[in-house]
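[1] Quick one, structure for this:
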Amino acid sequence: MNAGRSASPVVGIVGLHGAYGRWLRRFFEERMGLRVVGHDPAGDDTLPPHELVRRADVLIFSAPIRRTPELIREYVALADGAEDGRLWMDVTSTKHAPVAELLRSRAEVVGLHPMTAPPKTPTLKGRVMAVCPARVEAWREWLDGFLSMTEAECVTVEPSEHDRAMALVQGLVHAAHMAQADVIRDFAPALGGLERLRPLRTVGYELDLTVTERILSGNPAIYEDIQFENPHVLPALDRFAEAIDFLRTRVRQADDDARREMRSRLLDANAAFFGAPALADGSHGFERLGYLLADLESPDYLSVFLPEDHPGSLRALLAVFEHRGINLASIHSSRTPDGELHFRIGLDRAQVRAMPAEEIAALIAAIQAEGIGRVLSGRGLQRT
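    As a prediction, this is how the structure comes out:
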């Protein structure tokens, strides 16, 4: 069997030390047990590109969007046919240009877009992966196995269709939130800043602000490239600007005709397009997120990490509360900023407020002393 088509190919990563390069390395080494080699265009000379091309059975380009097509061209010229029979892939947020460059090679070609920042989890479970299998034959079985192990929701799509969709899914959404941030930056200081707006928040404002802050806390180059490197974004932005201008003009006009025109175009026509079933599902989803946010804002909770994740672990943890007659208001599983899975257990506020401080301390000690879990935090429970 050709070594490159075996179950254990050598994986090469161009951009090994970038955010996704590091995540991919861990995935291939720890999840799939594969050997990973690589090179980083940002100054890493440990493995020269010509050696990477020679050694890698699977070569993945994980570089900034603006640089990826150029890098692929360089590697195609460098390989000069030696890539025949191997698999080359990329993991950028645009697909048409990278895949077109990959197809200039003699390798089998797949374009990938994990539609999430590199997660803190070992897989992409619960996330979407766009897959553009442009030229895949001998590597099909291995590719299917790899995608299955990512646990992502894989969506097969043509590169051009992907980029048109991303103009709406990413480009338009990011643009709206960046513009909102710009407006908030101008107007919020006169109201006392973000901290004075927060007490008056709605669920919609809180969700929007969460997305905005996520964007602003990320790598600016990624959001810049999503706007500038996808040619389908500009028409979407033009149309977005026109819709905002339409609304602004009607609000400035401020008469009954303006109100009717605004409602007809921006509410009634769009509601008809989305359709009643989608609107009902969206409204229900919004309410669920509102309940979740309310739970997460509750000041009385314990955040507990369960080191031994096996059947019965959660039951043992809950038994500690049961034995002490403590009611639970909510329970949610999530991850800490370091990626550690934990349970956020909301407690009945009235009951907790009536508990002596020593009982709360005993509860925390019991959880930790019995080896059930480690209490990470407990806002509102520590009282003097």
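
[2] CA atoms for contacts and neighbours, from now on please.
    OK.

[3] which residue sits closest to the residue most central in space within the chain, ignoring its sequence neighbours?
    The centre of the chain sits closest to T116, judged by CA atoms, centre = their mean, with a distance of 2.9 Å. Nearest residue to T116, sequence neighbours excluded (CA to CA, 6 or more residues apart in numbering): R127, at 6.9 Å.

[4] Quick one: neighbours of the one you found, just the number.
    Using other CA atoms under 10 Å, R127 has 16 other residues around it.

[5] So it versus Q227, what's the distance?
    22 Å (CA to CA, to the nearest Å).

[6] Need the contact partners of stretch 32-50.
    With contacts defined as CA atoms under 8 Å, 6 or more residues apart in numbering, stretch 32-50 is touched by 8-18, 25, 28-29, 52, 56, 75, 78-79.

[7] And stretch 1-17, by the same measure?
    Here stretch 1-17 has contacts from 21-22, 25, 28, 33-42, 52-53, 55-63, 85-86, 138-139, 142, using CA under 8 Å, 6+ apart.

[8] which among the residues you listed end up buried?
    21, 25, 28, 34, 36-41, 52-53, 55-63, 85-86, 139, 142 (16 or more other CA atoms under 10 Å).

[9] Give me the subset of these lying in strands.
    V36, V37, G38, H39, V58, L59, I60, F61 (DSSP state E).

[10] nearest residue to the third one other than its sequence neighbours?
    Yep, that's G38 we're talking about. I13 (4.6 Å).

[11] burial count for that neighbour?
    I13: 29 neighbours (other CA under 10 Å).

[12] would it count as being in a strand?
    Yes: I13 forms part of a strand when assessed by DSSP: H, G, I helix; E, B strand; the rest coil.

[13] to compare against the first, here's another:
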Amino acid sequence: MSRPETLSIIGLGAFGQLIARHLRPHLALSVCDPQVRSNDLPQADPVQAARADIVVLAVPLPQLEGVLRVIAPHLRPGALVIDVCSVKMEPARLMLDLLPAYVEIVASHPLFGPASAAHGLAGHRIAWCPLRGRGHRRLAVFLKAQGLEVIPTTPDQHDREMAVVQGLTHLIARALSRLGPLPQRMATRSFAMLAEAAAMVQDDSPELLATILRANPHAAGVRSRFLAEAAGIAAEV
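    Presented below is the predicted three-dimensional model:
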């Protein structure tokens, strides 16, 4: 029998923990995070983590370049490296520039979080940007078997769509939160749904918010157009 594929997760924040919980039954899994320890999963240092068959980078975007520089000399030929950042153009550029030519690369963005996927992955979606190699095909098949919808895209197209999908969601959510407690007693169904959507992103980390609103090169333009339209509507009424 061939040995099970090894997978390491570098970064054990909320999303890294979510990945570990769902993938540990299927792969020989280890985790690497100097700040967060797992009591029941094998711990690895960055060099050990880099030697896995699949290396998942679950670190905030500002930390990604440093992690890539550390692991690059230790990656095995044919290893698959995949990131899970909320933007894709910058991680894709960094991975292509800093990782050796003998590793395969996927830029991905799981379109769910620890709260929405608390009860499983089935029915959720993941944006999938293959950058180098063919190993992404087998991994995509595996993810589909877990119930995920795998959406092929490019880093640029991803960031263009996420500038609206995430950029405006977080902008509206932050604006609503600054209005103070939202009314509930006479809330309509549409308002309740808006408040629920805003609440889903209220606990996102400042690092994630900065990535979504600043690191996406298309976000500022979308934000400006939205605010201009809102101002125009307000002027009309």
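
[14] that older thread, looking at the alignment, what corresponds to the residue nearest to T116 of the first structure in the second structure?
    Residue correspondence to the second structure (TM-score structural alignment): R127 of the first structure is matched to H124.

[15] Tell me who's in contact with its match.
    Listed by CA under 8 Å, 6+ apart, the contact set of H124 of the second structure reads L111, F112, A117, G147, L148, E149.

[16] ranges for the strands of the stretch 51-200 of the first structure?
    58-61, 87-90, 108-114, 128-135, 153-156 (DSSP state E, counting those that start in this stretch).

[17] Now do the same for the residue nearest to G38 of the first structure: its match in the second structure.
    Match for I13 of the first structure (TM-score structural alignment): I9.

[18] any idea how far I105 of the second structure is from that match?
    In terms of CA to CA, I9 of the second structure sits 15 Å off from I105 of the second structure.

[19] Where does the longest helix that the second structure contains end up in the first structure?
    The residue-count maximum for a helix in the second structure (DSSP state H) belongs to helix 219-236. The aligned range for helix 219-236 of the second structure in the first structure is 233-250, by TM-score structural alignment.

[20] Could I get the buried residue list for that stretch?
    V233, L234, A236, L237, F246, L247, R250.

[21] residues in contact with the aligned partner of V81 of the second structure in the first structure?
    Using TM-score structural alignment, the partner of V81 of the second structure in the first structure is W88. Residues in contact with W88 of the first structure (CA under 8 Å, 6+ apart) are V58, L59, I60, F61, L102, A107, E108, V109, V110.

[22] so which of those persist in the second structure?
    Contacts conserved in the second structure for these, counting by both residues aligned by TM-score structural alignment, their matches' CA atoms under 8 Å: V58, L59, I60, F61, A107, E108, V109, V110.

[23] what about the helices in the stretch 1-150 of the first structure?
    19-26, 49-55, 68-79, 96-102, 140-150 (DSSP state H, counting those that start in this stretch).

[24] Turn the buried residues of stretch 233-250 of the first structure into TSV, columns for distance to L317 of the first structure.
    Converted to TSV, these look like this (distance: CA to CA, whole Å):
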residue	distance to L317 of the first structure
V233	49
L234	53
A236	50
L237	51
F246	56
L247	53
R250	57
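
[25] rewinding a little: redo the contacts of H124 of the second structure as a markdown table? Include distance to R189 of the second structure.
    Below are the contacts of H124 of the second structure laid out as a markdown table (distance: CA to CA, whole Å):
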| residue | distance to R189 of the second structure |
| --- | --- |
| L111 | 25 |
| F112 | 23 |
| A117 | 24 |
| G147 | 30 |
| L148 | 29 |
| E149 | 29 |
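
[26] Show the buried residues in these.
    By 16+ other CA under 10 Å, these give L111, L148, E149 as buried.

[27] residues in the second structure aligned with stretch 365-379 of the first structure?
    Counting by TM-score structural alignment, stretch 365-379 of the first structure corresponds to no residue in the second structure.

[28] And stretch 138-150 of the second structure, how far out from the chain middle?
    16 Å (CA atoms, centre = their mean, to the nearest Å).

[29] whereabouts in the first structure does that stretch align?
    Using TM-score structural alignment, the partner range for stretch 138-150 of the second structure is residues 142-154.

[30] Tell me who's in contact with the closest residue to L18 of the second structure other than its chain neighbours.
    Closest residue in space to L18 of the second structure, ignoring its immediate chain neighbours: P114 at 6.0 Å, by CA to CA, 6+ apart. For P114 of the second structure, the contact set (CA under 8 Å, 6+ apart) comprises A14, F15, L18.

[31] picking that back up, what's the closest of the contacts of H124 of the second structure to Q202 of the second structure?
    Q202 of the second structure lies nearest to F112 out of the contacts of H124 of the second structure, by CA to CA, at 14.3 Å.

[32] quick one: what's aligned to the closest one in the first structure?
    Under TM-score structural alignment, F112 of the second structure pairs with T116 in the first structure.

[33] For that match, give its distance to E206 of the first structure.
    21 Å.

[34] How far off centre is stretch 277-284 of the first structure?
    Mean C-alpha position of stretch 277-284 of the first structure versus that of the full chain (CA atoms, centre = their mean) differs by 23 Å.

[35] contacting residues around it?
    A271.

[36] a markdown table please, covering the helices of the stretch 1-150 of the first structure and showing distance to F305 of the first structure.
    Listed next are the helices of the stretch 1-150 of the first structure as a markdown table, based on distance: least, CA to CA, whole Å:
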| stretch | distance to F305 of the first structure |
| --- | --- |
| helix 19-26 | 23 |
| helix 49-55 | 41 |
| helix 68-79 | 40 |
| helix 96-102 | 42 |
| helix 140-150 | 24 |
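
[37] so which of these comes closest to I222 of the first structure?
    helix 19-26 (11.3 Å).

[38] Which elements pack onto that closest one?
    Secondary structure elements in contact with helix 19-26 of the first structure, counted by 3 or more CA pairs under 8 Å, 6 or more residues apart in numbering; DSSP states H and E, are strand 11-14.

[39] quick one: the strand it packs on to the second structure mean distance?
    Here the mean offset of strand 11-14 of the first structure against the second structure after fitting is 0.7 Å, by mean CA distance after the TM-score superposition for the first structure.

[40] Distance of V173 of the first structure relative to V211 of the first structure?
    9 Å.

[41] Now do the same contact list for the closest residue to H96 of the first structure other than its chain neighbours.
    Counting by CA to CA, 6+ apart, H96 of the first structure lies nearest to P159, which is 4.6 Å off, once chain neighbours are set aside. Residues in contact with P159 of the first structure (CA under 8 Å, 6+ apart) are T94, K95, H96, V99, G111, C132.
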